[in-house]
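Engineer: Next come a sequence and a model predicted from it.
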Amino acid sequence: MWKSIASNGLTLIIVAMIALGAAVGWGKAQYSNAGPLEAPICVRVTPGSNMGAVSEDLAEQGAVSSSRIFRIGADYANKANQLKAGSFLVPRGASMEEIVDIVTRGGQSTCGTEIVYRIGVNRIGVQVRELDPATNRFVETVAFTPSDAEPPAEFVAVRDRSDTRYRVALAEGVTSWQIVEGLRAVDVMTGDVAAVPPEGRLAPDSYEVVVGDDRGDLLSQMEAAQTRRLEAAWAARAADLPYQTPEEALVMASIVEKETGVAAERGTVAAVFVNRLNRGMRLQTDPTVIYGITKGQGVLGRGLRQSELRRATPYNTYVIDGLPPTPIANPGVASIEAALNPESSPFLFFVADGTGGHAFAETLAEHNKNVAKWRAIEAERNNN
């Protein structure tokens, strides 16, 4: 009898062990295999949260099949206490193991709210936007100017959240003075700027910053980026260009940047100016004259007067030969590359064509016809 009982007990223990092993194997498979998530989601981990709360949130959003297995797996991997605050993008079909790694890895948030301080040629603006996980594109929630009396509630609600990211975006063609003024409006940064950096030496781009970053350090980062771009373009430059130094090429790039906002035109505009320099012709470009008036400190806000076009200044390319002494703005990488590798073109003139682009001409007679067309377009617009 006792032998029978012992045998049956041993059988039950073996069956239980097999069942336990099967359960453990099933749990491991659930933890490491692809998950049920059908579309990417953004998971926000608040400061002080725990793996239990995160697992429940993930289960509610359909990212994990079992919040219990998720917690057990995180504990088994010794990551249950390594949760990082932030907003994290969880891709479609991510396994529990992958999600645990995402929310414990640390570093910058990969989704959620982003505040962008945009420093443009005509204005400084602030944009609050959210990443749409389904499209991996940002969607604007509110935009305003820092000079507004009261910032919108949408901005105030997210400004001090620990998972909010910050970015400073420079438009191509902004001046160094405009950049410094814009950085002073970035209220999450610290430090004063003792002097405006040299014109043209700051790279227009989008820069991620964190609360407390120094403005001077960011300017140094911008300057280093522009130096790298210029050096790379200079090394790959075309032959027989009318520039003796990279600085002269940067001057040309800034003129190209201010003359056209149409990306496809940059190489042609650069070709016109290179052709004029090679023929000993004056550049005769309005943006340089304007810079001589404003010194890059704001926008002129009106048309040029005939007296200004005749006045002799270092930047009046209707009067001086060759290039002005410095860049007139901070050009983007495309304009730098256009200045150093212009298109092969016979054009010597261009004028606005009414579409946002320009009409190019090889001869003065053809150019005068294009000018007449543009003036007719202007007159019609003024009458409407």
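Structural biologist: Cool, got the structure.

Engineer: Only C-alpha atoms from now on, for both contacts and neighbour counts.
Structural biologist: Will do.

Engineer: so where's the longest helix in this protein?
Structural biologist: Taking DSSP state H as the criterion, the chain has its longest helix at helix 2-32.

Engineer: Which elements pack onto it?
Structural biologist: Packing contacts for helix 2-32, counted by 3 or more C-alpha pairs under 8 Å, 6 or more residues apart in numbering; DSSP states H and E, involve helix 67-76, helix 96-104.

Engineer: which one of these is the most hemmed in?
Structural biologist: helix 96-104 (a mean of 21; mean count of other C-alpha atoms under 10 Å).

Engineer: Double-check that residue 186 belongs to a strand.
Structural biologist: No. Read with DSSP: H, G, I helix; E, B strand; the rest coil, residue 186 is coil and lies in no strand.

Engineer: Just give the number of residues close to it.
Structural biologist: Using other C-alpha atoms under 10 Å, the number of residues around residue 186 comes to 22.

Engineer: alright, now check it against this:
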Amino acid sequence: MLRKLIITFLSGCLFVVMAAALLFWMQNEVLKQSLQLEAEQVLNVPAGSTPNGLLLQLEEQGALRGALWLRLSWRLQGHVQPLHAGEYQLEPGMNVAQLLNKWSTGDVVQHRVTLVEGWNFNQVRAALAQQDVLQHTLGEVSDSELMRQLGQADVHPEGQFFPDTYNFVRGQSDLDILRQANQRLQKVLAEEWAQRADDLPYSNPYEALIMASIIEKETGVAHERDEIAGVFMRRLAIGMLLQTDPTVIYGMGERYTGKITRADLRRPTAYNTYVISGLPPTPIAMVGREAIYAALHPKPGKSLYFVARGDGSHVFSNSLAEHNKAVREYQLKRRADYRSSPAPKPTQ
């Protein structure tokens, strides 16, 4: 009887060992197999997905075999959470083990959208609307409602987003990008405000942001930013109108078609700094860190005027007489290649 029990026990152990060996062999075989793909393919994984359905889907497509064994292998590896949502890049020659590793690490395809210094908020919304992979939630949502959703009710959206390149994956929303850009702007502004120069005419960081947006629109020449900031600081200090064209253009809105007339300069708007004193009520564009830094570290000097040379740079003058002379030289006798902003960089 004892001998029979021993034989039964040993037989059972042998069966378990053989079954384990078979399982190990099958796992290795199905994991080593290459995906049967003729070209690169993007596999979209919705939120909450598990490998079960995806493996069966790939097996039905003929991309792999042994979906049952692969599901078992996935469970034996201790994976119990749903997969990271997003898109997974599948390539010819990739084996199944590499696919499962992508799933376990959440190695999803990254998309990018770039928000550019100097853009206004309408341009930001338009850029996000063109991103097909983003989940579009804003639609007809008003600017004020959008800011409320970002937790900033009663805050004007202009200038509240930091220009940069933002990565995202399929399934993220346009509001997610704006939330990242808004948080980044608040962080950068706070960092720069904490290191500001003394004796600035701003009551709070928001006023510095307004000034930074004007500087951003006035020049793209890096070494001029602090000098332009200095001009505007001195004008504010003596109660002189800022008289900066970008604010006029912003106040014109859709009426602006590429040219400012004398009537436009005289027409009152909340942003026309040829009419209103001090700063406009809000920023007029998105600003980079450099423009914020310039607004908070204006260059000392005596200049009160500047005029565009036509190559993107400016001539600075201390007196009205000097300024009028520069205007006659650089604007009233404009060359055919005159530019008020920097020339575009040549393509490679």
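Structural biologist: Good, I have the coordinates. Remember, predicted model here, so these are calculated numbers, not experimental data.

Engineer: ok so, going back, with distance to residue 127 of the first structure added, can I get the helices and strands packed on helix 2-32 of the first structure in CSV?
Structural biologist: Output for those, formatted as CSV (distance: least, C-alpha to C-alpha, whole Å):
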stretch, distance to residue 127 of the first structure
helix 67-76, 36
helix 96-104, 27
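
Engineer: nearest to residue 263 of the first structure, of these?
Structural biologist: Residue 263 of the first structure lies closest to helix 96-104 among those, at 38.4 Å (C-alpha to C-alpha).

Engineer: how far does the longest helix of the first structure sit from the chain's center?
Structural biologist: Distance of helix 2-32 of the first structure from its chain centroid, counting by C-alpha atoms, centre = their mean, to the nearest Å, is 57 Å.

Engineer: What residues sit buried inside that helix?
Structural biologist: Of the residues in helix 2-32 of the first structure, 27-28, 30-31 count as buried by neighbour count, 16 or more other C-alpha atoms under 10 Å.

Engineer: any idea which element residue 43 of the second structure lies in?
Structural biologist: Element membership for residue 43 of the second structure, per DSSP states H and E: strand 41-45.

Engineer: And that strand, what does it pack against?
Structural biologist: strand 86-90.

Engineer: just to revisit the earlier point, roughly how far is the strand holding residue 43 of the second structure from the heart of the chain?
Structural biologist: That offset, for strand 41-45 of the second structure, works out to 24 Å (C-alpha atoms, centre = their mean).

Engineer: picking that back up, just tell me the aligned range of the helix or strand following the longest helix of the first structure in the second structure.
Structural biologist: Moving toward the C-terminus from helix 2-32 of the first structure, the next helix or strand (DSSP H and E) is strand 41-45. For strand 41-45 of the first structure, there is no aligned range in the second structure, judged by TM-score structural alignment.

Engineer: Tell me which residue of the first structure lines up with residue 307 of the second structure.
Structural biologist: Match for residue 307 of the second structure (TM-score structural alignment): residue 351.

Engineer: Compute the number of surrounding residues for the residue found closest to residue 26 of the second structure once you drop the neighbours it is linked to in the chain.
Structural biologist: Leaving aside its sequence neighbours, residue 26 of the second structure sits nearest to residue 69 (C-alpha to C-alpha, 6 or more residues apart in numbering; 7.2 Å). Neighbour count for residue 69 of the second structure, taken as other C-alpha under 10 Å: 18.
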